[in-house]
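Enquirer: just a sequence and a predicted model for now, questions to come.
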Amino acid sequence: MFGPALQVRGIEKSFKDLHVLQGVDFDVQAGSIFALLGSNGAGKTTLVRILSTLLSPDAGIATVNGFDVATEPKDVRESISLTGQFAAVDEVLTGRENLVLIAKLRHLKHPGTIADELLARFSLTEAGNRKAGTYSGGMRRRLDISMSLIGNPPIIFLDEPTTGLDPQARLEVWQTIKDLANSGTTVLLTTQYLDEAETLADRIAILHKGVIIQNGTLKELKALLPAAEVEYVEKQPSLEDVFLTLVGEDAAAAPDENTDAATAVPAGKESR
């Protein structure tokens, strides 16, 4: 494919007197991870809904995989997959049954084979015949992302994919996102977690009050501030370092349980 996978020019969207997007511009190169960073209410989800043809913009132009979101919505939808903030899995079905169901809905041949390949790819084979309701938060999210990849869409939108996950589950999802990009999938990631954008993204755009106020690589964004003075600092381990050191290996080997987002260990610092 030639040119950017996503092109956004002058996108605006208002809801009555609330101006959510006020002229958004950016490009996303194919096979890269692009992080849209912003606080709650910045307009991230609204923009994703426009790019996935769920909302119409008031002004501006956007193309996805070379197709115009306004005039070629069917082609756009065939080029993308959207994973929202909360895992959209059927908890009564097993993990494998969830995948088979989506493959059948997409009218694909050999849905069982597709399901088995995705279970293996996302390290869910052993849990494939268990009900999704018994999965941990990280496993449910990995299953959700694997369901999004059925049909091999070249572009995937991940709208705050680690919301409510504990530190161990966040790391699992981060690795999954890296693997997607390494396999050639273009990823548009929205997040309010600074460390998530810093860890994953090839480019980061900061969305604030409906406009992109800065867009660049992590190195380019850091260069906007004065160079740091070099001095000796005794670094203390963070709580996340302690938590992962103590439970990292045990958590991976322990039986999976339902994860209650309301009681999950906080997942790092948020930008508020």
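Expert: That came through, no problem. Source: prediction; values computed, not measured. Numbering: from 1, shown residues only.

Enquirer: alpha carbons only for contacts and neighbour counts from here, please
Expert: Noted.

Enquirer: residue 271 contacts residue 191, correct?
Expert: No: using C-alpha atoms under 8 Å, residue 271 is not in contact with residue 191; the gap is 9.3 Å.

Enquirer: show me where the stretch 101-250 of the chain has its helices.
Expert: 111-121, 137-148, 167-182, 194-200, 218-222, 239-253 (DSSP state H, counting those that start in this stretch).

Enquirer: got another one to weigh against that:
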Amino acid sequence: MITVDRVTKIFKTKKETIYAAKSFSFEIGKGEVVGLLGENGAGKTTLLRMIATLLEPTEGRISVSGFDTIMQPMEVKKRIGVLFGGETGLYERLTARENLEYFAMLYGMSEHEIKVRIDSLAVKFGMKEYLHRRVGTFSKGMRQKVAIARTLIHDPEVILFDEPTTGLDITSANIFRQLIHQLRGEGKTIIFSSHIMEEVQLLCQSVIMIHKGEMIYHGSLQDLYEEEQSKDLNYIMMSKVVRGA
């Protein structure tokens, strides 16, 4: 479903060359939920942006559902839903419903499909009471709910979430976690970054750990627990960062 083959991303300034990703290689299959772990600046968002076709790798190749992110970006975009932390992508002067309708139309959905999908997502996320209010009046948590709905409006095969529960209250965060379980049951492929280790342990089958642009682990959580002889993911992450491998 997602193949990352020897991918490197370099950012150059006048003073230095920064390796945001150093020769990443991994595959993620259909229906997998993968946690992306690393400190701020490790390269998590850069990796997600390359998969989403928003950045081009300096070296290497990425494919999503068999489509190359550089050669066939429009085919990739049709099949992915993306939500980056702090970037809701919503228009403040439009209502929640108008925002969702707009993005749905960009994906070529029919009026009937749009109505059914919005009504379903509104119930799922508890948004019915403010669907007709302008987004500019919303709290952070309300915006995040609409942003998640926008990400899912076209029923994508692959979903990329960057800190998806940021700004959500406990109830909304739990609804999101239930949604992940449901999406996995539907065969969706999901990558999400999170600093909440309990969330990763609850939702993910496998993890990718990144430190300073280097991938220091990719594999199942169960294999990781056995390898480290611990189920304390916070401890394991810090231990691997210190060891660098």
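Expert: That came through, no problem. Computed from a predicted structure; not experimentally measured.

Enquirer: list residues touching both of residue 271 and residue 191 of the first structure?
Expert: Residues touching both residue 271 of the first structure and residue 191 (C-alpha atoms under 8 Å, 6 or more residues apart in numbering) are residue 38.

Enquirer: between the two, who's got more neighbours?
Expert: Each of residue 271 of the first structure and residue 191 has its neighbours counted (other C-alpha atoms under 10 Å); residue 191 has more, 26 against 12.

Enquirer: corresponding residue for the more buried one in the second structure?
Expert: Aligned by TM-score structural alignment, residue 191 of the first structure pairs with residue 194 of the second structure.

Enquirer: just give the closest residue to that match, not the sequence neighbours.
Expert: residue 163 (5.0 Å; C-alpha to C-alpha, 6 or more residues apart in numbering).

Enquirer: show me what the one you found lines up with in the first structure.
Expert: Alignment note (TM-score structural alignment): residue 163 of the second structure maps to residue 160 of the first structure.

Enquirer: pick out the residue nearest the middle of the first structure.
Expert: By C-alpha atoms, centre = their mean, the mean C-alpha position of the first structure lies nearest to residue 158, the distance being 2.6 Å.

Enquirer: ok, that residue to residue 176 of the first structure distance?
Expert: 12 Å (C-alpha to C-alpha, to the nearest Å).

Enquirer: tell me, what's touching the two both at once?
Expert: Common contact partners of residue 158 of the first structure and residue 176 (C-alpha under 8 Å, 6+ apart): none.

Enquirer: distance check, the residue nearest to residue 194 of the second structure against residue 214 of the second structure.
Expert: For residue 163 of the second structure, the distance to residue 214 of the second structure (C-alpha to C-alpha) stands at 20 Å.

Enquirer: that older thread, select, out of the helices of the stretch 101-250 of the first structure, the one closest to residue 98 of the first structure.
Expert: helix 137-148 (7.6 Å; C-alpha to C-alpha).

Enquirer: list the helices and strands that closest one packs on?
Expert: strand 80-83, helix 95-105, helix 111-121, helix 167-182 (3 or more C-alpha pairs under 8 Å, 6 or more residues apart in numbering; DSSP states H and E).

Enquirer: distance from that helix to the second structure after superposition?
Expert: Comparing helix 137-148 of the first structure with its match in the second structure after superposition yields a mean distance of 2.2 Å (mean C-alpha distance after the TM-score superposition for the first structure).

Enquirer: what angle separates that helix from helix 167-182?
Expert: Helix 137-148 of the first structure runs at 20 degrees relative to helix 167-182, counting by axes from the mean of the first three to the mean of the last three C-alpha atoms, to 10 degrees.

Enquirer: residues contacting helix 137-148 of the first structure, please?
Expert: By C-alpha under 8 Å, 6+ apart, the surrounding residues in contact with helix 137-148 of the first structure are 81-83, 86-89, 95, 98-99, 102, 118-119, 122, 124, 132, 156, 161, 165-166, 168-170, 172-173, 176, 258-261.

Enquirer: just the buried ones from those?
Expert: 81-83, 86-89, 95, 98-99, 102, 118-119, 122, 124, 132, 156, 161, 165-166, 168-170, 172-173, 176, 259 (16 or more other C-alpha atoms under 10 Å).

Enquirer: hang on, isn't residue 203 of the first structure packed against residue 35?
Expert: Yes: contact between residue 203 of the first structure and residue 35 holds when scored by C-alpha under 8 Å: they sit 6.4 Å apart.

Enquirer: between the two, which one's more packed in?
Expert: Comparing residue 203 of the first structure with residue 35 by other C-alpha under 10 Å, the one with more neighbours is residue 35, at 25 against 22.

Enquirer: give me the neighbour count for the aligned partner of residue 74 of the second structure in the first structure.
Expert: Aligned against the first structure by TM-score structural alignment, residue 74 of the second structure finds its counterpart in residue 74. Using other C-alpha under 10 Å as the criterion, residue 74 of the first structure is surrounded by 13 other residues.

Enquirer: quick one: residue 74 of the first structure is in a helix?
Expert: Yes: applying DSSP: H, G, I helix; E, B strand; the rest coil, one finds residue 74 of the first structure inside a helix.

Enquirer: distance between stretch 56-68 of the first structure and the chain's centre?
Expert: 20 Å (C-alpha atoms, centre = their mean, to the nearest Å).

Enquirer: what's the span of that stretch, first residue to last?
Expert: Terminal residues of stretch 56-68 of the first structure lie 12 Å apart, using C-alpha to C-alpha.
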